[in-house]
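Trainee: Prediction below, plus the sequence it came from.
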Amino acid sequence: MKLSAELTRFSARLGHSFSRPELLVEALTHPSFSAPSRSDNQRLEFLGDRVLGLVMAEALLVADTAAAEGQLAPRFNALVRREACADVATEIGLGEVLKLGRSEMKSGGRRKAALLADAMEAVIAAVYLDAGFETARDMVLRLWGTRIDAVEADARDAKTALQEWAQARGLPPPSYTETSREGPDHAPVFTITARLDNGEEECATAGSKRQAEQAAARALLARLLG
C-alpha cells in the first residue's frame, strides 16, 4: 500500500516513514467512515493511550528524580488529558487528514477536540506497531516537548499558581497547615493541608514542609482545574 501525497506529508510532520502505511490509514479513520472492509481507529486509540501514558510517566520520572507520586500524578494528568492530545493534533494538522463520515464532516468533526485526541492516540499506536516503543517515544517527546517543559515549570511553583487562582476569584490566599509529622528527627515526614477560604482543600506528604506544601497546592490545583 502506498500513502497519498497528503498522508506522506503528514507522515513527514510526524517524523516517521511507515513501513506499514495501512496502520496510519487505520489510525486516521474515524468510526463514522468505517465499513466492513475498512477498520476504524478505536482499537489503535486504546493502545495509543497506554503508550502515551508510559512515555509520559517515564519522562516525568527522569525529569524530577525526587518527586513523590502525589507530585507526579497531576503533571502526568495534564500531559495525557484529552485537551493536550487535541492541541498536539491541531499543531500537526491531523484534522486535515482525518477520514470522516459525511455527518461528522458537516458538524465540524475536523475541529472537535474529542475526535482529534482519539486520533492522536491512534497515531501514536500506529507508530508503535510500525517501529517499536523507542520510535514512538521519540515522536511523542518531540511533539509534546514544550508541554513537558511547561508542566515541570508549573509544578515547581504550584503555591504561586494556586494563590493566583484564588485571587482571580476574589478569595484570600490559601493557607497551609501542618496536620502531622512522623518519623525520626533526622528524617521527618510532614503532612500539609492546603485550604482555600471556600472550603476546598487537599493534603500531601513529603520529606520537607516546603515539598509537602507544593505537593498539596498541586493536588488542589489539579482538582480545581479538573
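Mentor: In hand now; what should we look at?

Trainee: make it CA atoms for all contacts and neighbour counts henceforth
Mentor: Will do.

Trainee: next one: the helix or strand residue 159 falls within to chain centre, how far?
Mentor: Using DSSP states H and E, residue 159 falls within helix 158-168. Mean-position distance between helix 158-168 and its chain equals 22 Å (Cα atoms, centre = their mean, to the nearest Å).

Trainee: Return the set of buried residues in that helix.
Mentor: Residues of helix 158-168 classed as buried under the neighbour-count rule (16 or more other Cα atoms under 10 Å) are 158-159, 161-166.

Trainee: try this one side by side with the last:
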Amino acid sequence: MKLSGELKAFEGRIGHHFAAPELLNRAVTHASMSSANRDDNQRLEFLGDRVLGLVMAEALLALDPGATEGQLAPRFNALVRKETCADVARDIDLGTVLKLGRSEMLSGGRRKQALLGDAIEAVIAAVYLDGGFDAAKGLVLRLWGGRIETVEEDARDAKTALQEWAQARKLAPPKYVTTARSGPDHAPVFTIAARLDNGAEASATAPSKRAAEQAAATSLLAQLEKNK
C-alpha cells in the first residue's frame, strides 16, 4: 500500500517512516469512515493509550527519582489527558490528514479535541506495531518534548482546580448540568454547564459527559481568571 502525499509529509512531521503504511492509514481513519473494507482507528486508540501511559510513567520516574507517587500521579494525569493529547495532535497538524465521514467533516471534526486526542493515541499504537516499543517511546518523547520537563508538580484537571477555587472562596462545589444532548445513541453529543453559587457559569459541548464537564470547567476557570 502506498501513502498519499499528505501522509508522506505527515511521516516527516512525526519522524517515523512506516514499513507497514497500512498501519498509518488505519490510524488516521475515523469510525465515521469505516466500512467492510476499511478499518477505523478505535482498536489502535485503545492500544496507544496504554503505550502512552507506560512511556510517560517511565519518563517521569527517570526525570525525578525522588518523587513520591502522590507527586507523580498529577503530573502523569496532566500529560496523558485528552486535552494534552489534542494539543500535541495540533502541533503536528494531525487534523489535516484525518479521514472523516461527511457528518464529521461538516461538524468541524478536524478541530475536535476528543477526536484529535483519540487519533494521536492511534498514531502512537501504529508506530508501536510498526517499529516496536523503542520507536513508539521515541515518538512520544519527541512530540511531548518540553511538556514533560515543565509539567506542573501540582497539575490538576480543570474540574479539580475549579472545585479548589470555589472552596478557597467558601463557595459550594461547582454544579454540572446537562443542558442539551444531540446526535444518535451510538454517538451522542452533550452540552454541559458548569455553575458556581456566585452566578458564574460557562458551557461546553463534547462527545462525552466527562469531556464536556472538563471543557466547561476549563472555560469557567479562564473566565474567572479574566475577571479577577
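Mentor: Now that the structure is in, tell me what you want to look at. In this text the structure is predicted, and so the values were computed from the model without any measurement.

Trainee: now what about the TM-score between them?
Mentor: Once the chains are overlaid, their TM-score stands at 0.70 when taken by TM-score structural alignment, normalised by the length of structure 1; 171 aligned residues with a Cα RMSD of 2.5 Å.

Trainee: sorry, back to before: of all the buried residues of helix 158-168 of structure 1, which comes closest to residue 134 of structure 1?
Mentor: residue 158 (31.7 Å; Cα to Cα).

Trainee: circling back: now do the helix holding residue 159 of structure 1: which elements does it pack against?
Mentor: Under the contact definition 3 or more Cα pairs under 8 Å, 6 or more residues apart in numbering; DSSP states H and E, helix 158-168 of structure 1 sits against helix 209-225.

Trainee: Residues contacting the helix it packs on, please?
Mentor: Helix 209-225 of structure 1 is contacted by residues 70-71, 74, 155-159, 161-162, 176, 178, 190-194, 200-206 when judged by Cα atoms under 8 Å, 6 or more residues apart in numbering.

Trainee: now do stretch 163-176 of structure 1
Mentor: So stretch 163-176 of structure 1 is in contact with 162, 192-198, 213, going by Cα under 8 Å, 6+ apart.

Trainee: Return a PyMOL selection command for the buried portion of the residues you listed.
Mentor: Applying 16+ other Cα under 10 Å to the contacts of stretch 163-176 of structure 1, the buried members can be selected in PyMOL as follows:
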select buried, resi 162+192+193+194+195+196+213
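
Trainee: could the contacts of stretch 163-176 of structure 1 go into a markdown table alongside secondary structure and distance to residue 35 of structure 1?
Mentor: Formatted as a markdown table, the contacts of stretch 163-176 of structure 1 follow (DSSP: H, G, I helix; E, B strand; the rest coil; distance: Cα to Cα, whole Å):
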| residue | secondary structure | distance to residue 35 of structure 1 |
| --- | --- | --- |
| 162 | helix | 49 |
| 192 | strand | 55 |
| 193 | strand | 54 |
| 194 | strand | 52 |
| 195 | strand | 53 |
| 196 | coil | 52 |
| 197 | coil | 55 |
| 198 | coil | 52 |
| 213 | helix | 53 |
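
Trainee: distance between whichever helix in structure 2 runs longest and the chain's centre?
Mentor: Using DSSP state H, we find that the single longest helix of structure 2 is helix 42-63. Relative to the chain's own centre, helix 42-63 of structure 2 is displaced by 13 Å; criterion: Cα atoms, centre = their mean.

Trainee: Stretch 21-31 of structure 2 too?
Mentor: 17 Å.

Trainee: Next, the buried residues of that stretch.
Mentor: Buried residues in stretch 21-31 of structure 2 (16+ other Cα under 10 Å): 21, 23-31.
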